[in-house]
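Trainee: here is my input; please provide its structure:
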Amino acid sequence: MSNEKSRRDIGLRLKEARNTLAMTQTAFSEPLGVRQSHISGIEKGEREPSDTLILLMEYHYGISRTWIKHGEGSMLLDKKHDDINLPQEQQRLLNAYSVAEDSIKYAALTMLENSAEKSQSAKKHK
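Mentor: Reported below is the predicted structural model:
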């Protein structure tokens, strides 16, 4: 599957999930620490969500990571975010993120995404 088609498919699934939750892009984006325009770009297939953002969607809204990425399984999980089986450091990160101020959420997510992009770019050039 092409990267462009994959982005489009992920965007369509995200929009479907957000609509299922009856949320606007703005309301959906705020707890995730991203701007509405970022969610809009993903839904349009213009950008791909980071693994961190997908994990946050699962944590906050119960949207399955596997369903968002691949369209497999159920859209929504049956369990609360506290029950999601994550390594302790990821659970600590999400707990801290969930109570942080919006400006801190945005800064942390931006830093993590930039770091991930640099790591992926470095791996491609090896």
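Trainee: can we go C-alpha only for contacts and neighbour counts from here?
Mentor: Noted.
Trainee: and the longest helix belonging to the chain, what's buried?
Mentor: Longest helix in the chain, counting residues (DSSP state H): helix 102-124. Under the neighbour-count criterion of 16 or more other C-alpha atoms under 10 Å, helix 102-124 has Asp102, Lys105, Tyr106, Leu109, Glu113 buried.
Trainee: I'd like these as CSV, with distance to Ile39 appended.
Mentor: Below are these laid out as CSV (distance: C-alpha to C-alpha, whole Å):
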residue, distance to Ile39
Asp102, 16
Lys105, 15
Tyr106, 13
Leu109, 14
Glu113, 15
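Trainee: another sequence for comparison is provided below:
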Amino acid sequence: FIAPCDVVLSEEDVVQPDILFISSERAHIIGDRYISGPPDLVIEVLSPGTEKIDRVLKCGLYERYGVKELWFVSPERGEIQVLKMIEGKFVEHGRFSRGETLTSSLFPDLRFDIDEVLTVR
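Mentor: This is a model prediction of the structure:
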């Protein structure tokens, strides 16, 4: 897909995440022109103009429709907040800052260096 990519959660709820991941077990939700259902992982890159929409509106939709993990990347603060779905609600898994390594329950064998993630190339 070329960004933006529609993720259709319902007839009324369509979002365009900054980055998303869908596991091979759920590849059936990937259509020709859009994704029909919640991704496993959504990553939203925060900016002053979109932070409220990302943290309130979109986060609520991702929680309601069962996204397993949500990352908020804040380049300005040099931080990534990871929310994990537990019993139908997002719970903070951690906040990771420069110099730290991010871990994810979706990718147990991977480690993400925050400095690398936040470096603009």
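Trainee: now the TM-score, please.
Mentor: Overlay of the two chains. TM-score (TM-score structural alignment, normalised by the length of the second structure): 0.28; 67 aligned residues with a C-alpha RMSD of 5.2 Å.
Trainee: circling back to that earlier point, what helices or strands is the longest helix of the first structure leaning on?
Mentor: helix 51-61 (3 or more C-alpha pairs under 8 Å, 6 or more residues apart in numbering; DSSP states H and E).
Trainee: taking helix 102-124 as reference, get the angle to the helix it packs on.
Mentor: Helix 51-61 of the first structure runs at 140 degrees relative to helix 102-124, counting by axes from the mean of the first three to the mean of the last three C-alpha atoms, to 10 degrees.
Trainee: buried ones in helix 51-61 of the first structure?
Mentor: Across helix 51-61 of the first structure, burial judged by 16+ other C-alpha under 10 Å covers Thr52, Leu53, Ile54, Leu55, Leu56, Met57, Glu58, Tyr59, His60, Tyr61.
Trainee: distance of the closest residue to the fourth one other than its chain neighbours relative to Gln88 of the first structure?
Mentor: Taking C-alpha to C-alpha, 6 or more residues apart in numbering, and ignoring the residues beside it in sequence, Leu55 of the first structure has Arg65 as its nearest neighbour in space, at 6.6 Å. Per C-alpha to C-alpha, to the nearest Å, Arg65 of the first structure is found 18 Å from Gln88 of the first structure.
Trainee: look at these two and report which has more neighbours.
Mentor: Higher neighbour count among Arg65 of the first structure and Gln88: Arg65, with 23 against 9, using other C-alpha atoms under 10 Å.
Trainee: from Met85 of the second structure, how far off is Ser97 of the second structure?
Mentor: The value you get for Ser97 of the second structure to Met85 of the second structure, if C-alpha to C-alpha is used, is 21 Å.
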